[in-house]
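> Below are the sequence and a predicted model; questions follow.
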Amino acid sequence: MKQFLLTFSMTKPKWIFIITLLLTAITGAMIPNIVVDTDPENMLAEDQSSRLYHNEVKDRFDLYDIIVVGAVNNSEQGIYNPRSLQAIKQLTDGIAEIEGVVAPDMMALSTVDNISQEGPGTIRFEWLMSEAPESQGEADWINQQVERLPLLQDTLASSDDKATAIYVPIIDKDESYRISQEIEALIGRLDSDDEYHITGLPVAEDTFGYQMFVQMGISAPLAALVIFILMWVFFRNLKFIAAPMIIAMATVIITMGLLIGMGFTVHIMSSMIPIFLMPIAVVDSIHIMSEFSDNYKPGRDRKEVIKEVIGHLFTPMLYTSVTSAVGFFSLLLTPIPPVQIFGAYVGFGILLAFLLTIIFIPAYLIALKPKALASLQTEAKQQGRLQKGLKKIGKGSLAASKLVTVLFMAVVALSIWGITQIQINDNPVRWFKADHKIRVADKVLNNHFAGTYDAYLVLEADESEAKETWMRAVNTIEDKSLKNEVITIMQNDNQLTTQLNQVMMLLEDKLFDATGEQAEVLEDLIMRADEARIKVAYFQRPEILHEIEQLQQALADSGYVGKSNSLADVVKTVTRELKTGQPKDFVIPNNQNGVAQALLQYQSSHRPQDLWHMVTKEYSSTAVWLQLTSGDNQDMTQVVEFVDQYFADNPLPEGVKAQWAGKSYLNMVWQDEMVAGMLDSLMSAFVVVLLMMIILFRSVLFGLLAMLPLSITILFIYGLIGWVGKDYDMPIAVLSSLTLGLSIDFAIHFLERAREIFKQTGDFKKTMVKMFEEPASAISRNAIVIAVGFTPLLFAPLVPYITVGFFLATIMAASAAVTLVLLPVALKGTRRWAFKPQDQAKI
């Protein structure tokens, strides 16, 4: 196959150019169909259990994703002044008109009820701020009412009276950025000196998507420009530079075109594919062009030189490409779909770049005129300074081999210590720089309120026992006609409570005309149906609401949660106003009828739907809304672990289970899955690459030597992460496979060339002298090209891009340093086993 491709490319260069151009044009035409996706929910597979349950809970309790708008007035007067509240009312009314906003569910001072006592046993629901206040007295009255409503305090208004919030539920979280821009436009038209901030996970994620799209269009061309300039510094020959740049551009366009054309969305990881492939794709072509310019002399048959160069480089280039691809393909083992797609397409792009290099570069060299070929010789003259430095490194490392060994052992020890300091954590809001308006808003609003991050602890009671008890009673009915009617009702698709209500209505209608024994039977059935209905309405029971109340208090005392809101808070608030309106009556009623009465009263408010955000209509499931001041996975993990321990010490009643939902919880789940998946993929790929190295070199020793730079680089990079205190987040997690895929390339070239040169010289010292000429120069140039190729990411406004740019440049520098400094020392120490026995006398 190698010979066929080489022959075809040299005999039919025009066909190679046409095929490459057509393939690039066809796939490039697919790129305008790009769809960007930054929803962390999609980090989990569609059928992942936590994701399915999260969406089930959203449907069950009619919950929406929320944008949080905050107004802050840090003056002594605070937010409760006529001018500020007038602006809030105007802004709230304007937001309600924005397309995509669920206006009835908006929470703001002007859209919620004030719950007060109108008289003994009578409760009054009135809009808290139906009109903006005209006087300070009216503003103070609103302040006083908010302080009496626990559901609003520190949620809708800060306890320091400096801030108020508007919770904006939206139909589609993918519209968050557009809606936030319209809200900003409304804020710009307000007559207010207050500070306004917009935050929330949906707007952070969608804004990141918008800026990611812009960044993707900037970073890849910048990388191409940087690589072009760098190669010009190295080679000073446009014809030399043109070939690698064509390979890189074609690789990026074909890979991204295929990804988009096959219907995949561009996530945060896949948006980095161009910047990854751009520097990687030029490496093999630089190797071929460099060696060709070294070996070609005017008058020589260029085809013979090309065959000779490809013959030398094909195997190491193939193995470096395959091992790099394996490192990225290992990401397919993770349970994170966007990471799988990223790994698959970068791996494909690396193999594509190798194939294009093998067929395009020979065709390109054949197509050049003799004068252009002669000009390639100028490239060899530009390497004097670099090669002088490399020769000093080679001599120095071998002369101080013991010191080098001790230094690297120290680096390994310190790296292992650093790894133990790594903390697993991520937060989509922190994907922006610290001075970004979303980061600023997040900090300000979470300092004033109980938290802008949501999590839901869902408690569910098992209905099966109540239904089984009731159906046993149904089976005792002797009247076949009545029995069939009841069974028909019980077989419909309604909820159990609705079914029981319908049955009771049927039985009460029949009781109206019944007498004697028949009436007794109907009365008994009505009583049993009512008992079943009461059992199903589990979360109307006072003792259960007391348990929820105790859990909320424990959460508040833990300090892990800013605030929690539950059905118990609604019941206590309404009960207080039904009684005396005094704090002493802010309690849960003593019986289920009292709870039911309080909830029935609440349903006559202006916002009865708020109740069904907390409990299902049959009262068999309830959601405790937790507000967190941080979206960090570590903080959500602490909450989950605390609740687990609480339930271990205070077991839930039999038949009741607790599960989690909410975006903060989902972020924790996919982060945990990613960490475990990355570890599996790294270990699997490490073993595969080791086996490949043993097969390539046909030597266990050389296979292990090849893994040395890779292993030390991985340890060093993750040790560095621990040293600097960088959280182990999504970009960092992916670096493990990138390190594995890229770090071994230099070792393969170094060891393969060392073995070939040793066959010619039969002397270890002479081999090392020659190794630090052209081979070490090629390795260094490639390391610099790849490392510098990632530097445009350092100037990105988005933190994940900066992280990847910095650490990938560091990976390249570290792996090249280990290859050029430690591998000669390792070969020196193992030279008696590393080379053939017949040559040992010359070592």
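Looks like it arrived, so ask away.
> Every contact and neighbour count from this point should use C-alpha atoms.
Fine.
> how about the residue of the chain positioned farthest from its centre, what does it touch?
Outermost residue of the chain with respect to the C-alpha centroid, by C-alpha atoms, centre = their mean, is residue 516; its distance is 69.0 Å. Residue 516 makes contact with no residue under the criterion C-alpha atoms under 8 Å, 6 or more residues apart in numbering.
> what's the distance between it and residue 553?
Separation of residue 516 from residue 553 (C-alpha to C-alpha, to the nearest Å) stands at 53 Å.
> Equivalent analysis for residue 730, please.
Using C-alpha to C-alpha, residue 730 is found at 34 Å from residue 553.
> what do you get for residue 9?
Distance from residue 9 to residue 553, by C-alpha to C-alpha: 75 Å.
> the more surrounded of those two?
Neighbour totals were compared for residue 9 and residue 553, and residue 9 leads with 22 against 13 (other C-alpha atoms under 10 Å).
> Quick check: that one is in a strand.
No - applying DSSP: H, G, I helix; E, B strand; the rest coil, one finds residue 9 to be helix, outside a strand.
> then this one, side by side with the first:
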Amino acid sequence: MGEIKFKKYGRVVLLLFIVATLYLGYKISVVSFDYDLEKFFPKDDKETDFFLSYREKFSSDNDFILISVESNNGIFNEPFLNRIDSLTKEIQKIKNISFVNSITNQEEFFVSSFFTVSKPYIDFTDFSPKRDSARIYKNEELINSLVSKNAKSICLFIKHKDYISKYESDKLIVDLNNSLKKYSFHNFRMAGRIIGQKYYIDKMTFDMSLFIGLSAFLMILFLFIAFKSLWGILIPQVIILSSIIWIVGGMGVFDQSINIVLTVLPLIMFIVAMSDVIHLVSRYLDALRVEENIFKAILISVKEVGMATFLTSITTSIGFFSLYFVNIQPIKTFGIVMGIGVLIAFFLTFLILPILFNIFPGPKYIIEKKENHFWTKYLSLFFIKIINNKRIISIVTGIVLLISVIGLSKINTNNFLMDDLKDNEPIKLDFQFFDQYYGGVRPFEIAVSIKDTSYSVWSNEVLNKMDSIEMYLTKYYGVSIKNSLVKTLKIANRSHHSGNSDYYLLPKSQRKIRKYRRSIRLVDGGDFVNSIIDSSENIARIMGTIPDLGNKIISEKNRELFQFINANNLDDILDFKLTGSSHLVDKNLKYLSISLVKGLGISILIVALIIGFIYRSYMILLISIITNLIPLIFIAGIMGFVGIELKTSTSIIFTIAFGIAVDDTIHFLGKFKYELLKGKDKIYALKRTYLTTGKAMILTTLILCSGFLLLIFSSFLGTFYLGLLLCITLFVALIADLTILPILLLVLYKPKLMRK
């Protein structure tokens, strides 16, 4: 394209770019934050399909709120209980509340042959702390469920409608807080899915705003240091900011929300776009020093850095795209969005920046570039030391890798509900309180299915086997069973024996079971029984909660549970199946290591094919892969020794680091090949490559590390570790490129005879 056509079409392209940017900027306003636990369920999975079908039969296992109110003087004082009762009644009236269970609205039933009477556990007409507390604490289903064992707090179990929207859930939380303040309750704690969702989304919003602000500051600082002019600050900013607008606005166009992993998007886009822009602007300013014609200076800069920047953009995007093979939807989304973002940054840099160069040529006076004796001096000394000590360096590298492999073997896979929050976060402390005093917040579900159709869930043999399971779960697993058919029948049996707690047992005869069944089917117009058994009466539900012990411990408890089932022959006529939202998240984590290795392997393979195609050498391909596996093995060893567990947030480190770290290797190999093509011998070509690319590699790594280091200011531990570990990985990758790569090229690579 000639200069005239470039100017003519350049203005048209710039106009289209402005229109597109304004439109995408508008679409940012429709982008929302999302913290949907179901996005972490395994996709195309039989257990997920089973749970979704199971949930349709019953209800969600996760749509409830727990509110604990503490009393310094103990809970059995009348003014406190009166306020609790008023609070309970007011919460029941709030929109989207299905029901509220509180010790002040619960009754004990006494059934005789002639009549049924009920008596509230807290009798406000004749309140007696001693008598009422004794009645409550003899019934084990109330302890650590509605009242704490130490009698210092009361818990309200609030069931809200399933799957309410973000707006409705936020409104519900506001109404609950207002009700608590109205009755002067200040020492209270709340937990539940929508409580965690709101807290996480608020933190995500704060983090994203923080990263945008820090990115803007860092961007201006780097541009000023690099170009020391107003032009050098403003023109590059157009591309960097536009890249962020395009990718976030694009998410709005496709109705894609920002999940917890994508909160780092602005910062990573800033880092990627900054790298592309600095390469092109630096080369353009260099060209202006020797070329008066602006169009020719643009052509020179695009020609010289275009292909190398394109290749590094491709390898970086491949690193992100490989996350598609991690079977966790938020990670997949993150990989796709960031991969596209990297390509958008490259596209805008090389399409729009040259047009801006033409319209705004740059500083009128370009200072003649001076020889940088500092870099030349120390890089030369460093290169000589590496060549002279290649044996020692190789041995040290081997020892470090061996130690790292040992550390790698110590990496654990684990997951907690409040995993990403720091220990001093208020909501994490609240959840831990419920773990300690109320059996936890983490849902626990077992579906019990009848194998032999000659039985039903009401059969004595079936109920006895279910009772054995429930006793095991309570005693050894640590489950606080909230609802089940066995528990309901035990309460009914106690009621038919004047509330005597000795009869909190399954009825022994089938005749009594049939009698109790008629009563249970009438509770809440039949809605209650439908919450614990399905319409066919072939599937029963055991529902409870457990403390958040972590995926590792829970997996071991699950193994022991099924050992108990097999050892006691409980599965001869029954099928026991763990299910529920938490179980599915745990299951997905088990596949994390496999999908991570798969994604990383595909990333390495594609990058290897690209390098092999460009350099037409199997040895170059092998050398580049070895060099870039070193930092990955090293950081895995660090994680193992320090105890940083492999989880959703830390799993993406390896593929991102590989995609970015390989960029320096490509630049180094490209310059090395160029020197060989000039007819230089191998050692001279290596030295020239080292001196010319060494400085750029060091500065680029410093920029990348500075950007990623900002992630340590995140509210989330996962993001904190992501930033810290990426910085370490990229630094180790730089060391490998400046030490191991030259040694491997010198020892292993045999260049063919090349013409000058």
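Thanks, I have the structure now. Note that the coordinates shown come from a computational prediction; the quantities given were computed from them, not determined experimentally.
> Identify the residue of the first structure aligned to residue 234 of the second structure.
By TM-score structural alignment, residue 234 of the second structure lines up with residue 242 in the first structure.
> mind checking the SS state of that match?
helix.
> list the contacts for residue 570 of the first structure?
By C-alpha under 8 Å, 6+ apart, the neighbours of residue 570 of the first structure are 151, 599, 602.
> longest single helix anywhere in the second structure?
helix 193-227 (DSSP state H).
> So which bits of that one are buried?
193-198, 200-201, 203-205, 207-208, 210-212, 214-216, 218-220, 223-224, 227 (16 or more other C-alpha atoms under 10 Å).
> re earlier: against residue 522 of the first structure, how distant is the residue farthest from the centre of the first structure?
In this view, residue 516 of the first structure and residue 522 of the first structure are 10 Å apart by C-alpha to C-alpha.
> Please tell me how far the residue mapped onto residue 644 of the first structure from the second structure sits from residue 726 of the second structure.
Using TM-score structural alignment as the criterion, residue 644 of the first structure maps onto residue 562 of the second structure. For residue 562 of the second structure, the distance to residue 726 of the second structure equals 40 Å [C-alpha to C-alpha].
> So between those two, which is more surrounded?
More neighbours surround residue 726 than the other of residue 562 of the second structure and residue 726, with 28 against 17 (other C-alpha under 10 Å).
> The first structure: which residue goes with the more buried one?
Using TM-score structural alignment, residue 726 of the second structure pairs with residue 808 in the first structure.
> correct me, but that match touches residue 789?
No - judged on C-alpha atoms under 8 Å, residue 808 of the first structure makes no contact with residue 789 at a distance of 9.7 Å.
> Now do the contacts for the equivalent of residue 202 of the first structure over in the second structure.
The equivalent of residue 202 of the first structure in the second structure is residue 194 (alignment by TM-score structural alignment). The contact partners of residue 194 of the second structure, by C-alpha under 8 Å, 6+ apart, come to 63, 65, 169, 170.
> Among those, name the ones in helices.
Those of the contacts of residue 194 of the second structure lying in helices (DSSP H): 169, 170.
> which among the contacts of residue 194 of the second structure end up buried?
Buried subset of these (neighbour count, 16+ other C-alpha under 10 Å): 63, 65, 169, 170.
> Pick the one among those closest to residue 636 of the second structure.
residue 63 (37.6 Å; C-alpha to C-alpha).
> Check the gap between the closest one and residue 545 of the second structure for me.
In terms of C-alpha to C-alpha, residue 63 of the second structure sits 13 Å off from residue 545 of the second structure.
> and what of residue 25 of the second structure?
Taken as C-alpha to C-alpha, the span from residue 25 of the second structure to residue 545 of the second structure is 45 Å.
> Also residue 53 of the second structure?
Computed with C-alpha to C-alpha, the distance linking residue 53 of the second structure and residue 545 of the second structure is 21 Å.
> who has more neighbours, these two?
Using other C-alpha under 10 Å, the more surrounded residue of residue 53 of the second structure and residue 545 is residue 545, with 20 against 11.
> my read is the more buried one is in a strand, agree?
Yes - assessed with three-state DSSP, residue 545 of the second structure lies in a strand.
> wait, what's in contact with the alignment partner in the first structure of it?
Matched across to the first structure, residue 545 of the second structure falls on residue 627, judged by TM-score structural alignment. Shown in contact with residue 627 of the first structure (C-alpha under 8 Å, 6+ apart): 450, 451, 452, 453, 454, 455, 561, 562, 563, 564.
> tell me the centre residue of the first structure?
With distances taken as C-alpha atoms, centre = their mean, residue 40 lies nearest the centre of the first structure, 4.8 Å away.
> Look at the nearest residue to that one once chain neighbours are set aside and say how many residues are nearby.
Closest residue in space to residue 40 of the first structure, ignoring its immediate chain neighbours: residue 667 at 6.6 Å, by C-alpha to C-alpha, 6 or more residues apart in numbering. Residue 667 of the first structure: 22 surrounding residues under other C-alpha under 10 Å.
> ok, now the one 10 residues further on?
Residue 677 of the first structure sits with 20 neighbouring residues when counted by other C-alpha under 10 Å.
> Grab the nearest non-local neighbour of it.
Nearest to residue 677 of the first structure is residue 334, by C-alpha to C-alpha, 6+ apart, at 4.1 Å.
> Helices of the stretch 351-500 of the second structure, start to end?
Secondary structure of the stretch 351-500 of the second structure by DSSP state H, counting those that start in this stretch: the helices cover 373-388, 390-408, 426-437, 460-472, 485-495.
> right, so of the ones you listed, which gets closest to residue 629 of the second structure?
helix 390-408 (10.0 Å).
> buried sites along the closest one?
390, 393, 397, 400, 401, 403, 404, 405, 406, 407, 408.
> Tell me the counterpart of the third one in the first structure.
Matched across to the first structure, residue 397 of the second structure falls on residue 408, judged by TM-score structural alignment.
> mind checking how far the residue nearest to that match when sequence neighbours are not counted is from residue 410 of the first structure?
Of all residues not flanking residue 408 of the first structure in the chain, residue 822 sits nearest, at 7.9 Å (C-alpha to C-alpha, 6+ apart). For residue 822 of the first structure, the distance to residue 410 of the first structure (C-alpha to C-alpha) stands at 13 Å.
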